[in-house]
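K.L.:
the following block contains a protein sequence and its predicted model.
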Amino acid sequence: MEFCNVQNNIKLVDLSATFCVGMPKYKAKWYPEFSYKEIAPQALVNNEWKRRFTVVSMFAHNGTHVETSDHVFKDGYTLGKTNLEEFIAHPVIIDLTDISNGVSIEAEDILKRIENRKIEERSIILLKTGYDDRAWGKDYFWDKSPWLDAEAAKVVANLKPRIVGIDFQTEKPNEKNFIVHKTLASAGCIICEYLFNLDKINEEFLFMALPIKMPELESAPVRAVGLLIK
């Protein structure tokens, strides 16, 4: 479901990945897959009954999710230290859809797109390339993404956003030092990864990415949506 009209004056756009068995996951062997199984109380195994119970095995970084600085620094700044209202706002959308697969997004790419724009501190900034939409589930997904280079990450961090949402991989493919994560987290920024359908919203929409209420964790899946009230 990409979008629906909740009422005549409300439009809702789904910006989230679909959770399903076999969904894309980072290619490292240690990275857990999403899975689920149905269970039944032992005493009722042979009984005819209509109810269903499902156990879900979900990694906090599967699919569309948010992550705090505790993810990269183990600094204790978990989701429980955030406020729910931080995850809702009219976004600042930076259009990077002309950026090709497999190339870096440089500082100048960001600067020329925000020239003459006043971006308030503590904004939600969405970086839109369309990569997740065109490449999710493809063989090349993990190897051909555009990425923020170190200087571009500094430009974004200097805008002092509260959330940066992206529809491409945060780091250069196979980067192991978490350069972009560390730069954004050091600026007090929450990262929202694996967004979709950013081409279907604009800055008149409310962006919402509400994490599952797991206050002790560094990350949690979200159902990210764009909401337009006409």
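P.N.:
Perfect, thanks for sending it. Because the structure is predicted, anything quoted here is derived from the model rather than measured.
K.L.:
CA only for contacts and neighbour counts going forward, please
P.N.:
OK.
K.L.:
roughly how far does Leu84 sit from Leu198?
P.N.:
When CA to CA, to the nearest Å is the yardstick, Leu84 and Leu198 sit 22 Å from each other.
K.L.:
tell me which of the two has more neighbours.
P.N.:
Looking at Leu84 and Leu198 with other CA atoms under 10 Å, you find the greater number of neighbours at Leu198, namely 24 against 14.
K.L.:
quick one: residues contacting the more buried one.
P.N.:
Leu198 is in contact with 15, 128, 130, 167, counting by CA atoms under 8 Å, 6 or more residues apart in numbering.
K.L.:
reformat those residues into JSON lines and put secondary structure and distance to Gly188 next to each item.
P.N.:
JSON lines is the format used below for the contacts of Leu198 (DSSP: H, G, I helix; E, B strand; the rest coil; distance: CA to CA, whole Å):
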{"residue": "Leu15", "secondary structure": "coil", "distance to Gly188": "23"}
{"residue": "Lys128", "secondary structure": "strand", "distance to Gly188": "21"}
{"residue": "Gly130", "secondary structure": "coil", "distance to Gly188": "26"}
{"residue": "Asp167", "secondary structure": "coil", "distance to Gly188": "20"}
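K.L.:
also this one, for the comparison:
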Amino acid sequence: MARIVDLSIPISDDLPRWKVEVNKEFPEFCHQFTAVTMSVHTTTHMDSPLHYVEGGKAIDEIPLEMTMGEASVVDLSYKGENEAITPDDLDKNGGHIQQGDFILLRTDWPDKMWGDMDFWKKSPYLTEEAAAWLAEQKPKAVGYDFPQDYAIRLIEDGRPDKADFVVHNIFLPKGILNIEYLTNLKGIKGKRVKFMAIPLKLKGVEGSPVRAVAVEE
């Protein structure tokens, strides 16, 4: 029997970074009717190329084949605060990656720091060289349980330049999707697994929350 592993962070109105407004009504024709206002980049979500590429594919244009398939889990859980993830780390731990995979980078960072702004300010991050290494593997997407670009920690002090987000700038123009803010990657037992992260079909939009799951046979 297949084992399903939930890799998604819940969306709620008490998140440390994103403003989420939840308005509940109790009209006569049903028990509850809720409106939610939030960024499409809230908690576990997918970025489409339009996020960084003018004229790039919007999230509703992403083929379903790009949202599910084989994944490789790369264990980087030894990485600590503000540590760079380098090509050497990926060489040592990513030998099982295959072309066309989803590459899931596991640091267990949500277990260490979720719920605090230090999740963004002190996280491990990918170097530009590591992002180039990953792009050379020709994955469908790369998923992370940590903020992958060093530049995100600079936002509170004034918005950094678009060019500073080196991972976004390497992947999205190549059609490699970002799946951000995964959690519970430690719940996957093997190095290879079936994976899916299906976005909402939001027309003309550059991203969407996803329910990300792994399926182990």
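P.N.:
Structure's in. What do you need? Just so it is clear, the structure is predicted and the values come from calculations on it, not from any experiment.
K.L.:
related to what we said a few turns ago, can I get the contacts of Leu198 of the first structure in CSV including neighbour count and distance to Thr78 of the first structure?
P.N.:
Below are those laid out as CSV (neighbours: other CA atoms under 10 Å; distance: CA to CA, whole Å):
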residue, neighbour count, distance to Thr78 of the first structure
Leu15, 27, 23
Lys128, 23, 26
Gly130, 22, 29
Asp167, 24, 23
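K.L.:
of these, which are still contacts in the second structure?
P.N.:
When the contacts of Leu198 of the first structure are mapped onto the second structure and checked using both residues aligned by TM-score structural alignment, their matches' CA atoms under 8 Å, the preserved contacts are 15, 128, 130, 167.
K.L.:
quick check: the residue nearest the centre of the first structure vs Gly22 of the first structure, distance?
P.N.:
In the first structure, the centroid-proximal residue (CA atoms, centre = their mean) is Glu193; its distance is 2.5 Å. Using CA to CA, one gets 19 Å for the distance from Glu193 of the first structure to Gly22 of the first structure.
K.L.:
quick one, strands of the second structure?
P.N.:
Listed in chain order, the strands of the second structure (DSSP state E) span 3-6, 21-25, 33-37, 45-47, 68-75, 84-85, 102-106, 125-126, 141-144, 177-180, 192-199, 207-216.
K.L.:
which one of the contacts of Leu198 of the first structure sits closest to Asn158 of the first structure?
P.N.:
Lys128 (18.6 Å; CA to CA).
K.L.:
counterpart of the closest one over in the second structure?
P.N.:
Using TM-score structural alignment, the equivalent of Lys128 of the first structure in the second structure is Arg106.
K.L.:
you'd agree that match is up against Asp75?
P.N.:
Yes. Under the criterion of CA atoms under 8 Å, Arg106 of the second structure makes contact with Asp75 at 5.1 Å.
K.L.:
tilt between the longest helix seen in the second structure and strand 102-106?
P.N.:
Looking across the second structure with DSSP state H, the single longest helix is helix 128-136. Relative orientation of helix 128-136 of the second structure and strand 102-106, computed by axes from the mean of the first three to the mean of the last three CA atoms, to 10 degrees: 150 degrees.
K.L.:
what range in the first structure does helix 128-136 of the second structure sit on?
P.N.:
Structural correspondence for helix 128-136 of the second structure: residues 150-158 of the first structure, per TM-score structural alignment.
K.L.:
just give me the mean distance for that stretch relative to the second structure.
P.N.:
Once fitted to the second structure, stretch 150-158 of the first structure is off its aligned match by 0.7 Å on average (mean CA distance after the TM-score superposition for the first structure).
K.L.:
sounds good, over and out.
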